[in-house]
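Q: my questions concern the predicted model and sequence given below.
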Amino acid sequence: MRKWLVSVLLLCALPGLSGVCHGAGFKVSEQGAKAMGMGNAFAAQADDASALYFNPAGIAFLPGIQVSLGALGILVPQTDFHGTTPLSGTPPLDTGTAVVTEHSRRDIVIAPTLYASYALENLPLSFGLGVNATYPLSKSWDDSSVFRNQVQIASIKPINFQPTVAYRVDALNLGVAAGIDITYAMVSLQKSLYSPVIDPTAPAPPFGAYEVGSLGLNGTAIYMGYNLGLLWKPRRDLSFGLAYRSKITLDITGDANFLATTPTGMGAIGLSDSALFPYTRAHASSSASTSITLPDTLDLAIAWRPTDRITLEFDATRTGWSSFEKLEFHFDSPQFAAFNNQPDPRKWRDVWSYKFGAQYVVNPRLALRAGYSFDESPVPDQTVDPLLPDADRHSFSVGTGIGTTLGSVDLAYMWVHFVDRAVHNQEMTTLRGSNGVFKSDAYLLAANLNLKF
């Protein structure tokens, strides 16, 4: 019984680490203000240094030295929930049936970007370096929330380096590119733990939701992948783009710290479940590790310029989220030995996103942009949780570009509306999931300064 209980407790806690792994999910595709203003439909244009992210073959057509400095501000989705959870009610016994309304905390994530490209004068060869944050995540619920046993605070702070080389075949007006992605990420999670039984060593009625303690996790990861790009301009008014990013294996290592706040909690880590004093506490720690395979992505794009002033683009992106099938963890401490290698199914699915963008050049110094995209959610109903209450999403954006002889400034705004997500995956035996409806919206602002030398 002890093995079952602690496995449940920790595997319920650790999916917060999956935030490093996100179509939809939590991948942030807004890596340049010009592209964001056009709904991220940019892989067939790729005509500024942010092409390093959207389609690295684009730098094959950029002359001289070009640098793009930018920042993306994300107002983390204000998620509303209405329904029941395993803790809704009055723990420990009157739980799981009371209907509640909860609101996640608002937060702001700032993700900076730096892109630079250099074209050789005598050869059709270009080099580039991109620095960005593709998988930032921040989600928090109040400490008193009915989701406190699933997540209180979760955050991921990544930084990605992308060195790239591109070659231009002038006879075909074709650019090809290859690069690598090297990412370092810091991960943290905080939550409360509850048990469905009062004594982990001798489970017996009454069943309910008994406080166990508090769990904190901190970890880091370094991973590497590769990317490829192709950009073909068969005519002056038409271009085709193709970009691919590989699967990558994310190896997370860190520390788990558990504070038992009740006799039930002490029993969970193998100590006596009887306390001399009502507020006796005990601490346990262990190193922890897991591996997650993040998805590959394929972008197919076409851009059309019916006039010198108008550009229209459509992109389709496939994300292979079926690579994220489960979570499985290893703990080194003997106190945690019974928790090892307990798989937690995720069963995400491959998804597509569709992006439409338009630009109108008013004059050489001013461009106006607008875009729309639709992203399918990879998260099946059985694994939707308060850490990532994902849903199909509609994104609407507007932007502008202000040009000078030395470069330009790009600004963009995006509203992301998540379709209401109804879930029915509440499990009282594991105190996970919920029955109800999640509602979310996110707001993004981006700015880039583009310089040419």
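A: Yep, it's here. Predicted model only: the values in this text are computed from it and were never measured. Residues are numbered from 1 along each chain as shown.

Q: make it CA atoms for all contacts and neighbour counts henceforth
A: OK.

Q: S373: neighbouring residues, count only.
A: 22 (other CA atoms under 10 Å).

Q: do the one 3 residues further on as well
A: Per other CA under 10 Å, the neighbour tally for E376 reads 21.

Q: buried residues, stretch 431-438. List them.
A: Burial within stretch 431-438, assessed by neighbour count using 16 or more other CA atoms under 10 Å, is assigned to L431, R432, G433, S434, N435, G436, V437, F438.

Q: endpoints of that stretch, how far apart?
A: Distance between the two ends of stretch 431-438: 18 Å, counting by CA to CA, to the nearest Å.

Q: same check on stretch 358-368?
A: 8 Å.

Q: residue contacts, the closest residue to T307 other than its chain neighbours?
A: Spatial nearest neighbour of T307, excluding adjacent residues (CA to CA, 6 or more residues apart in numbering): D237 at 7.8 Å. By CA atoms under 8 Å, 6 or more residues apart in numbering, the residues touching D237 are W304, R305, P306, T307.

Q: comparison target, given below:
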Amino acid sequence: MQFQLSRKVILASAIALASQVSFVQAAGYGINEQSASYLGTGFAGRASNAIDASISSSNPAAISFVEGTQVSVGADVILEGGSFDGYHSDALDNKTYGSAKDFQKTAFVPFGYFVMPIDEKWSFGLAGYAPYGIELDYADGWVGQSFGGKTSVQVMNLQGTVSYKFTDDFSVGFGLIGSHVKGELTSKPLGLADATIEGDDNTLAWNIGALWNVSDSTTLGLAYHSKLDFTLDGDFTIANSPVSDPDSPLANGKENVNLSITMPEKLLVSATHKVDEQWTVMADVTWTRWSRFEEFNVMNSEDSSSEYYVPMNWTDTWALSLGTSYQLDDQWLLRAGYMFDESPVNNDNRTVRSPDANRNWFTFGANWKVADNMNVDFAYAYVKLQDGGITESKHSKPSNPADALFGTVHGNYSSSSHILGAQLNYKF
């Protein structure tokens, strides 16, 4: 069998990861954890319940109804998890069995928000939060090492927001976003050399929203988040290779490639209803256009030729959240919520780079009023992914068959995770 492999093809298995992976955060590769207060209600009310400045990341119009000048800062911690059992079969159908655990590494997700009224009509806000990210690291020598090893992808949004209150009960808002991505991605093709990609990119995006107080007890929110266009440029390095021939595609060295990806737009519809002085209920529906992800095409930075092709065939998704809060006394507000988060990935297109599945969120939270101008949010979430199978071989371009030496990885994922959040809200 003829062995044909290029450095750029090895890189592609790592660079495509930046737009595939997500494990316990949100469907696809998103992160919901931009607020501890909304984490407590399963993110229900995140576009309609203007309880603090962190709502600006979901609905920019809502800052018109945030009380006074306010700062909200905090972080969510996503604890390690993940379980895989299966085997790798080579071109001769020889099987190597193995398992992997806790490859979803503990991730720290910080956020910060500032909101202030300019006058009776206009409000202004600044925000910093992480919309995407992953810390994924399979153990050395695991059965799928040719398809993926370590992934550290960090995306940070900086958002400026303005909101205009047309009436006492209705506002619209606009957010302009500067987004930065940074990643370190590795694999070990054929169990030989260590392949690493490190790169970053910047892009602009925006969101718009509206908030309507239908009555004294009911509020509706609507928000749209634009797509994000990234072109990830990176330095690809092969190291620790046993190959001494400098002309070999597995020889130690460095090359450049790039990948253009589009992160899809999403639409949020949110409702909050105050039942009485103690109980409030909320609901959210979010649609995400994951069907944009039809394929990946990694390009040579020098001649713009296509070096790596991955058919994705992802589908659009829906997420449904239901939540409630209960005012226990003057100091304590209790929260609970549930979210069903549909995945664009199924048994037909799951990869070791995207061990994704439909997930169920069960969340709890509390708000402690420390003083008239300061309160603290605490939240906990248990996220259970549905079990999912995988049968993955090396992907190929339509005109270029895949290299059978990579073999196939077969197995099942059964995973869950715990998330802890805390947030300080201060009114000036």
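A: Perfect, thanks for sending it. Quantities reported herein were computed from a predicted structural model and do not represent experimental measurements.

Q: TM-score of the superposed pair?
A: In this superposition the chains share a TM-score of 0.90, using TM-score structural alignment, normalised by the length of the second structure; 415 aligned residues with a CA RMSD of 2.5 Å.

Q: now the buried residues of stretch 431-438 of the first structure as TSV including distance to K355 of the first structure and secondary structure?
A: Shown next, in TSV, are these (distance: CA to CA, whole Å; DSSP: H, G, I helix; E, B strand; the rest coil):
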residue	distance to K355 of the first structure	secondary structure
L431	39	coil
R432	35	strand
G433	32	coil
S434	32	coil
N435	32	strand
G436	30	strand
V437	27	strand
F438	25	strand
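
Q: buried residues in the strand ranked longest in the first structure?
A: Using DSSP state E to define each element, the first structure has its longest strand at strand 210-235. For strand 210-235 of the first structure, the neighbour count (16+ other CA under 10 Å) marks 210-222, 224-233 as buried.

Q: residues in contact with the nearest residue to T262 of the first structure once chain neighbours are set aside?
A: Distances taken as CA to CA, 6+ apart place V212 nearest to T262 of the first structure, at 5.7 Å, with adjacent residues excluded. Residues in contact with V212 of the first structure, defined by CA under 8 Å, 6+ apart, are S192, L193, Y194, S195, A260, T261, T262, P263, T264, G265, M266, A268.

Q: for the residues you listed, which single residue is the most surrounded?
A: Neighbour counts for those peak at G265, which has 30 neighbours (criterion: other CA under 10 Å).

Q: with adjacent residues omitted, what lies nearest to the residue opposite L120 of the first structure in the second structure once aligned?
A: When the second structure is aligned by TM-score structural alignment, the residue opposite L120 of the first structure is I118. Distance criterion CA to CA, 6+ apart; nearest residue to I118 of the second structure, sequence neighbours excluded, is F124 at 6.7 Å.

Q: does that neighbour really touch Y164, like I thought?
A: No - if you go by CA atoms under 8 Å, F124 of the second structure and Y164 don't touch, sitting 9.2 Å apart.

Q: longest helix in the second structure, by number of residues?
A: helix 7-15 (DSSP state H).

Q: which residues are contacting whatever helix or strand comes next after it?
A: Going down the chain from helix 7-15 of the second structure, the next helix or strand is helix 36-39, by DSSP states H and E. If you take CA under 8 Å, 6+ apart as the criterion, helix 36-39 of the second structure is touched by 33, 44-46, 74-76, 363-367, 377-381, 421-423.

Q: what about the residues you listed, which are in strands?
A: 74-76, 363-367, 377-381, 421-423.

Q: let's have the contacts of V212 of the first structure in JSON lines, adding distance to R245 of the first structure and secondary structure.
A: Listed next are these as JSON lines, based on distance: CA to CA, whole Å; three-state DSSP:
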{"residue": "S192", "distance to R245 of the first structure": "37", "secondary structure": "strand"}
{"residue": "L193", "distance to R245 of the first structure": "38", "secondary structure": "strand"}
{"residue": "Y194", "distance to R245 of the first structure": "40", "secondary structure": "strand"}
{"residue": "S195", "distance to R245 of the first structure": "42", "secondary structure": "strand"}
{"residue": "A260", "distance to R245 of the first structure": "43", "secondary structure": "strand"}
{"residue": "T261", "distance to R245 of the first structure": "45", "secondary structure": "coil"}
{"residue": "T262", "distance to R245 of the first structure": "48", "secondary structure": "coil"}
{"residue": "P263", "distance to R245 of the first structure": "49", "secondary structure": "helix"}
{"residue": "T264", "distance to R245 of the first structure": "47", "secondary structure": "helix"}
{"residue": "G265", "distance to R245 of the first structure": "44", "secondary structure": "helix"}
{"residue": "M266", "distance to R245 of the first structure": "46", "secondary structure": "helix"}
{"residue": "A268", "distance to R245 of the first structure": "43", "secondary structure": "helix"}
